[in-house]
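[1] The following comprises the amino acid sequence and a computationally predicted model.
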Amino acid sequence: MPDPRPPKAPSVATVIPAYNESETVAEVVRVALELTPEVVVASDGSDDDTAAVARAAGARVVELSENVGKGAALRAALDATDAEFIVMLDADLTGLTLDHLERMLRPVLDGRLDMSIGVFEGGGFVTDWGNKLTPNLSGQRVCRRDMLLAVPHLGEERWPEPAITAYLKDTGARWDYIELPHVGQVLKEKKRGFWNGAWARTRMYADLVTFRARRKRP
């Protein structure tokens, strides 16, 4: 006899790795809460009010004692939820709306994609240019939680996006880019001052370009 009960809705959580993003994280949390009842912010050794601001905005916060990288923060956030599907967001987004999140989530829930990757469109020249030049490095993604947990060395990468994208290619997963109109990011040079921001950007690209060499490790 068929079960008369309606099928259980899939559980979805938003995870947000964050390092010193007290100026923007509350708005990202606010929008995420319009889509998912569970939002987890992993503060990656922040020495500003990121954790307190995120908590006040309604997120559950995991605090790492020191800055160890986005990969470790992402892994900590994933470990803090058992949701079936994950919306992964950066903490410094601007212009984000519920519609953007639904655009990314819908094709994954429908089974058309294993992962959707959001790319900026019209959010600002610099962030648009960088996102379009290297869209596979976008931090805005939706997929099953178990897919992210299966990415090799996820928690060891300071910037985990190359590892995630490599895993997609290795496994033959179905993925596509989703345009996010009018979404952008606050530039590192603006957040941290020109020289500190430029140094942070240099370190980021150094980590990204050496990923293939590190990938050969056992």
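    Great, that's in hand.
[2] Please count neighbours and contacts with C-alpha atoms only from this point.
    Fine.
[3] Tell me if S116 really is in a strand.
    Yes: judged by DSSP: H, G, I helix; E, B strand; the rest coil, S116 forms part of a strand.
[4] list the contacts for it?
    By Cα atoms under 8 Å, 6 or more residues apart in numbering, the residues touching S116 are 104-105, 107-108, 141-143, 175-178.
[5] make it 6 Å
    Shown in contact with S116 (Cα atoms under 6 Å, 6 or more residues apart in numbering): 104, 141-142, 175-177.
[6] A further structure is provided below for comparison with the first:
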Amino acid sequence: MQISVVLPAKNEAEGLRRTLPALITMFPDAEVIVSDDGSTDATAAVAREAGARVVSAPYSMGNGAAIKRGARAATGEVIVFMDADGQHDPAYISALLAPLGAGFDMVVGARDASGQASRGRSLANGFYNRVASWMTGHVIADLTSGFRAVRAEKFREFIHLLPNGFSYPTTSTMAFFRSAYPVAYVRVPVAKRLGKSHIKPLRDGVRFLLIIFKIATSYSPLKIFAPVSLTFFLMGLSYYGFTFATEGRFTNMSALLLSAAVIVFLIGLVSEQITALTYRLDD
């Protein structure tokens, strides 16, 4: 099968100097695309000198935007996404490709604890994995790994859903599970990145927290809205029982809690229908 390797890059000249020669040597027949996200260093020049095809943006639009540009430009039937910062070893691409031949549509390189940037990131990613596993009913070993191989045709079905920021792995993984496309995980070691991370702890900490809600609303909203609705209902019913027993009346607070239960449930029901329409394949 024809393979395209897409590396999103922003000011990753040093990482590309280490990654591209090994990648091109190991996979000389693969199409190698560096999606330059408005770099201000020699990223594009280094990529061209190594023999990679470069698709550039005039200014930075985000990691997800670079992924989308690279996916649209790729001509292979399988696309391998990997970081350009030297963390991902091209030698493990073959391990990602093997399960595709067994019927899987996406294969993700799952990191262990030693492959996480920090203790905090490791705990956060572990929490994301558990939430996503509960939502999908499948064991998700690494929700946020950017090292993955996908069938290009199926990946492009969801390209309009991908954000321009850093959470494209989350969105694409949940989209594949939602559409019943098989996903496999392969354990791969991850090296320390070269250069400076583009993730800001305060800004991106808030954004990654929102990923939790995005996981829920993009996969099965009722799994979140239904328990919240039930909680409001039980609180309203309990408070009504208490006020009826002590004061012999139905209070405004009980009415508010019971009304909130109905409203939250209806919002969840509408969200579920919207989600179903979003993932419906065009004929």
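    Everything's here; your move. Fair warning: this is a prediction, and the values are worked out from it, not measured in the lab.
[7] What's the match for A83 of structure 1 in structure 2?
    By TM-score structural alignment, A83 of structure 1 lines up with G76 in structure 2.
[8] what's the neighbour count on its match?
    18 (other Cα atoms under 10 Å).
[9] Can you give me the distance of the spatially most central residue of structure 2 to V108 of structure 2?
    For structure 2, the residue nearest the mean C-alpha position is T170 (1.7 Å; Cα atoms, centre = their mean). Distance from T170 of structure 2 to V108 of structure 2, counting by Cα to Cα, to the nearest Å: 11 Å.
[10] Could you measure from the closest residue to F194 of structure 1 other than its chain neighbours over to A57 of structure 1?
    Spatial nearest neighbour of F194 of structure 1, excluding adjacent residues (Cα to Cα, 6 or more residues apart in numbering): K188 at 7.9 Å. Going from K188 of structure 1 to A57 of structure 1 by Cα to Cα gives 23 Å.
[11] re earlier: state the number of residues packed around the residue nearest to F194 of structure 1.
    K188 of structure 1, neighbours per other Cα under 10 Å, totals 17.
[12] any idea which element the closest residue to P135 of structure 1 other than its chain neighbours lies in?
    What sits nearest to P135 of structure 1 in space, not counting adjacent residues and going by Cα to Cα, 6+ apart, is V119, at 6.3 Å. Using DSSP states H and E, V119 of structure 1 falls within strand 115-121.
[13] What's the average distance for that strand when superposed on structure 2?
    Once the two are superposed, strand 115-121 of structure 1 sits an average of 1.4 Å from its aligned residues in structure 2 (mean Cα distance after the TM-score superposition for structure 1).
[14] Distance check, the aligned partner of V39 of structure 1 in structure 2 against S60 of structure 2.
    The pairwise alignment with structure 2 assigns V39 of structure 1 to V32, based on TM-score structural alignment. As judged by Cα to Cα, V32 of structure 2 and S60 of structure 2 stand 21 Å apart.
[15] So which of those two has more stuff around it?
    V32 (26 against 15).
[16] re earlier: return the subset of the contacts of S116 of structure 1 lying in strands.
    In this view, these that belong to strands under DSSP state E are 141-142, 175-177.
[17] in which helix or strand would I find the counterpart of E27 of structure 1 in structure 2?
    In structure 2, the residue matched to E27 of structure 1 (TM-score structural alignment) is R18. In this assignment (DSSP H and E), R18 of structure 2 forms part of helix 13-26.
[18] can you give me the offset of that helix from its chain's centre?
    25 Å (Cα atoms, centre = their mean, to the nearest Å).
[19] how far apart are the helix or strand that comes right after that helix and its match in structure 1?
    The element immediately downstream of helix 13-26 of structure 2 (helix or strand, assigned by DSSP H and E) is strand 31-36. Its aligned residues in structure 1 lie a mean 0.5 Å from strand 31-36 of structure 2 after superposition (mean Cα distance after the TM-score superposition for structure 1).
[20] Pretty sure the residue nearest to P135 of structure 1 sits against E179.
    Yes: the pair V119 of structure 1 / E179 is scored as a contact, 5.0 Å apart, by Cα atoms under 6 Å.
[21] if you count what's nearby, which of these two comes out ahead?
    V119 (26 against 16).
[22] Work out for me the element the closest residue to I263 of structure 2 other than its chain neighbours sits within.
    Leaving aside its chain neighbours, I263 of structure 2 sits nearest to S229 (8.0 Å; criterion: Cα to Cα, 6+ apart). S229 of structure 2 is located in helix 222-247, with elements delineated by DSSP H and E.
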